[in-house]
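>>> only geometry, no sequence info:
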């Protein structure tokens, strides 16, 4: 499989979901209404659109794609993904003029029995997929192993796996406590299980949305927990969440220095730093990811100095 271009999952940052019911999609994504710092966006035709409103939403998407076709891409443009309702809908979307200029698609309700229909479609070489893990199959380790084996055969096509927190809780008949992070309830163990089941095989995972978007302190706390689990991108449902998420993803200066020492050719096999053991053979991957994070989102102390 030949995939054109290279996108780092970490470059997604805070991925803003925008329902296709909005009339001026171009204005929100690439025009005057575009939120500051927007790195990636998902134009949603699934749960955020009522069934009876689908014709209007599809019309809005078609207009957006034609506007996209009529302009030249710019380096600062956000990554653009579309979330269809089904493989049948995506087959129709793939026929729309301008579709070759989007970066890919979010696959809803993804598991081993639903993904083959999407993979069979005539995707453009540049199109990357982000399957969303949000059905009851996620809670079955055997099903997730079956899904992982399927994904390994098309790994170049998979940019990241998105964790659909609200849908997973819905499958359990629950809703998260509005005053606690996703990791303080049953969702926490599910996320940890998914990280253990996919990250060692080279798959990136993204963190679920915090629906209480006005609680900035809770959002910062949850991003810290996301980072502990290796989730370096997070779904956003409100523009105000974007700078909070991306500032929280900035690397600490002390960690950056430690990562550089771990990767230095002159470093010994094992050394101590501020009372902490560092072992390049086992800490190398962490160090590489930490420095990529610093390159993408900056160094926290430096951000404070510039504020």
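Sure thing, it's come through. Since we're looking at a predicted model, the values are computed, not measured.
>>> use CA for all of it now, contacts and neighbours both
Fine.
>>> doesn't residue 98 make contact with residue 68?
Yes - counting by C-alpha atoms under 8 Å, residue 98 is a contact partner of residue 68 at 6.4 Å.
>>> what's residue 68 in contact with, if anything?
Residues in contact with residue 68 (C-alpha atoms under 8 Å, 6 or more residues apart in numbering) are 26, 98, 101.
>>> hang on, it in a strand?
No - applying DSSP: H, G, I helix; E, B strand; the rest coil, one finds residue 68 to be helix, outside a strand.
>>> which residues in this protein form helices?
For the chain, the helices defined by DSSP state H occupy 25-29, 54-69, 87-93, 115-119, 141-152, 165-171, 186-198, 216-228, 241-248, 253-263, 280-297, 300-306.
>>> Compile the ones you listed into CSV and extend it with columns for distance to residue 41.
CSV is the format used below for these (distance: least, C-alpha to C-alpha, whole Å):
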stretch, distance to residue 41
helix 25-29, 7
helix 54-69, 13
helix 87-93, 17
helix 115-119, 20
helix 141-152, 23
helix 165-171, 18
helix 186-198, 22
helix 216-228, 18
helix 241-248, 11
helix 253-263, 29
helix 280-297, 17
helix 300-306, 24
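>>> Check it against this one:
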């Protein structure tokens, strides 16, 4: 399975985008680490047949490279169609949009006998119901070695709450959103699932985007869905680790004692080792400041 730490900035590109081929061959955005070819929200209903044909034609001559490529169908029926396409085994997996109690079994039955990785995206009423989230978690637990991470629909959450965020605030500045995301993290991260950061819609606001990324990291969210190529390098720069973080992580992983001194703070080796491992992975992929 692809390690979630390596996804970095994940660019969502409508399958009808004029530059799709150049992006897939890494002619454009060579620093991009992962892409989602979108056949869902980025495509109008009238264009869906055309969008599916483009994906089918693209796969016929697709040559795998270092770019991690995922496809987002608009529902289980479209996923079933995509799974029949030539060379579909060359893509790295799928985003499962609007993953819910109503369609989870359909999605999972389709993927059961494949080797594809996938990322469920929970976007509906289940976001607000802890018991429902736990049911979904149980359904995907047997596929844990193929679930790269879990996604949540940030804009879908706001829609259901009748809210609209503005660029001046972090999503965590809204009490109800912070509560929902915190609960989501508790349900999934406590069982070893990674969770991706949500979309930052204000793509012209560089400072706001950087603030949003740093808050994601603080809250335990990693990888970032981006909607504009200008955000790619910003993500990868913020994902670099500091020399202090790297030094502490190395100390924790190499320690022979159960408790060590981390710059004047207590470092419990056993409890902090998952954090330390992620820091080292980030350093390997993105570098040290």
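Done, it's in. Just so it is clear, the structure is predicted and the values come from calculations on it, not from any experiment.
>>> ok so, going back, of all the helices of the first structure, which one is nearest residue 78 of the first structure?
helix 25-29 (7.6 Å; C-alpha to C-alpha).
>>> so who does the residue sitting nearest the centre point of the second structure touch?
For the second structure, the residue nearest the mean C-alpha position is residue 196 (4.0 Å; C-alpha atoms, centre = their mean). Residue 196 of the second structure is in contact with 149-152, 221-225, counting by C-alpha under 8 Å, 6+ apart.
>>> Filter those residues down to the buried ones, PyMOL style.
Buried residues among these (16 or more other C-alpha atoms under 10 Å), as a PyMOL selection:
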select buried, resi 149+150+151+152+221+222+223+224+225
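>>> Give me the subset of the contacts of residue 196 of the second structure lying in strands.
Within those, residues falling in strands by DSSP state E are 151-152, 224-225.
>>> Residue 279 of the second structure: which of those is nearest?
For those, the nearest to residue 279 of the second structure is residue 224 (16.7 Å; C-alpha to C-alpha).
>>> any idea what that closest one aligns with in the first structure?
Here residue 224 of the second structure is matched to residue 234 in the first structure, going by TM-score structural alignment.
>>> And for residue 25 of the second structure?
That one, residue 25 of the second structure, aligns with residue 30 by TM-score structural alignment.
>>> Next, count neighbours for its match.
Neighbour count for residue 30 of the first structure, taken as other C-alpha atoms under 10 Å: 18.
>>> ok, the equivalent of residue 174 of the first structure over in the second structure to residue 151 of the second structure distance?
Counting by TM-score structural alignment, residue 174 of the first structure lines up with residue 163 in the second structure. According to C-alpha to C-alpha, to the nearest Å, residue 163 of the second structure and residue 151 of the second structure sit 20 Å apart.
>>> do the same with residue 10 of the second structure
12 Å.
>>> Which position in the first structure pairs with residue 281 of the second structure?
In the first structure, residue 281 of the second structure lands on residue 292 (TM-score structural alignment).
>>> that older thread, who wins for neighbours among the contacts of residue 68 of the first structure?
Within these, neighbour counts (other C-alpha under 10 Å) peak at residue 26, which reaches 20 neighbours.
>>> about what we covered before: surely the match of residue 25 of the second structure is in contact with residue 80?
No - assessed by C-alpha under 8 Å, residue 30 of the first structure is found out of contact with residue 80, at 10.1 Å.
>>> For the counterpart of residue 36 of the second structure in the first structure, list the residues it contacts.
Matched across to the first structure, residue 36 of the second structure falls on residue 42, judged by TM-score structural alignment. Residue 42 of the first structure is in contact with 15-18, 80-83, 106, counting by C-alpha under 8 Å, 6+ apart.
>>> Could you do residue 270 of the second structure as well?
Here residue 270 of the second structure is in contact with residue 258 (C-alpha under 8 Å, 6+ apart).
>>> And it? What does it align with in the first structure?
In the first structure, residue 270 of the second structure lands on residue 281 (TM-score structural alignment).
>>> Same question for residue 211 of the second structure.
Under the alignment (TM-score structural alignment), residue 211 of the second structure maps onto residue 221.
>>> And for that match, the neighbour number?
14.
>>> would you list the ones in strands among the contacts of residue 196 of the second structure in a markdown table and tack on distance to residue 4 of the second structure?
Converted to a markdown table, those look like this (distance: C-alpha to C-alpha, whole Å):
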| residue | distance to residue 4 of the second structure |
| --- | --- |
| 151 | 12 |
| 152 | 15 |
| 224 | 10 |
| 225 | 12 |
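>>> Of these, which is the nearest to residue 175 of the second structure?
For these, with residue 175 of the second structure as the reference and C-alpha to C-alpha as the criterion, the closest is residue 152, at 17.1 Å.
>>> Grab the nearest non-local neighbour of the closest one.
residue 122 (4.8 Å; C-alpha to C-alpha, 6 or more residues apart in numbering).
>>> so what corresponds to the one you found in the first structure?
So residue 122 of the second structure corresponds to residue 133, using TM-score structural alignment.
>>> Against residue 45 of the first structure, how distant is its match?
Distance from residue 133 of the first structure to residue 45 of the first structure, by C-alpha to C-alpha: 17 Å.
>>> How about residue 283 of the first structure?
Residue 283 of the first structure is 41 Å from residue 45 of the first structure, where distance means C-alpha to C-alpha.
>>> same deal with residue 113 of the first structure?
Distance from residue 113 of the first structure to residue 45 of the first structure, by C-alpha to C-alpha: 21 Å.
>>> same check, this time on residue 218 of the first structure
From residue 218 of the first structure to residue 45 of the first structure the distance is 28 Å (C-alpha to C-alpha).
>>> Neighbour count: the two, which is higher?
Neighbour totals were compared for residue 218 of the first structure and residue 45, and residue 45 leads with 24 against 17 (other C-alpha under 10 Å).
>>> Can you give me the neighbour number for the residue lying closest to the more buried one once chain neighbours are set aside?
Distance criterion C-alpha to C-alpha, 6+ apart; nearest residue to residue 45 of the first structure, sequence neighbours excluded, is residue 84 at 5.2 Å. Using other C-alpha under 10 Å, residue 84 of the first structure has 23 neighbouring residues.
>>> what sits against the counterpart of residue 84 of the first structure in the second structure?
Using TM-score structural alignment, the equivalent of residue 84 of the first structure in the second structure is residue 73. Applying C-alpha under 8 Å, 6+ apart to residue 73 of the second structure gives the contacts 38-40, 79, 82, 94-97.
>>> Got a PyMOL select line for the buried ones in these?
Selection command for PyMOL covering only the buried members of those, criterion 16+ other C-alpha under 10 Å:
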select buried, resi 38+39+40+79+82+94+95+96+97
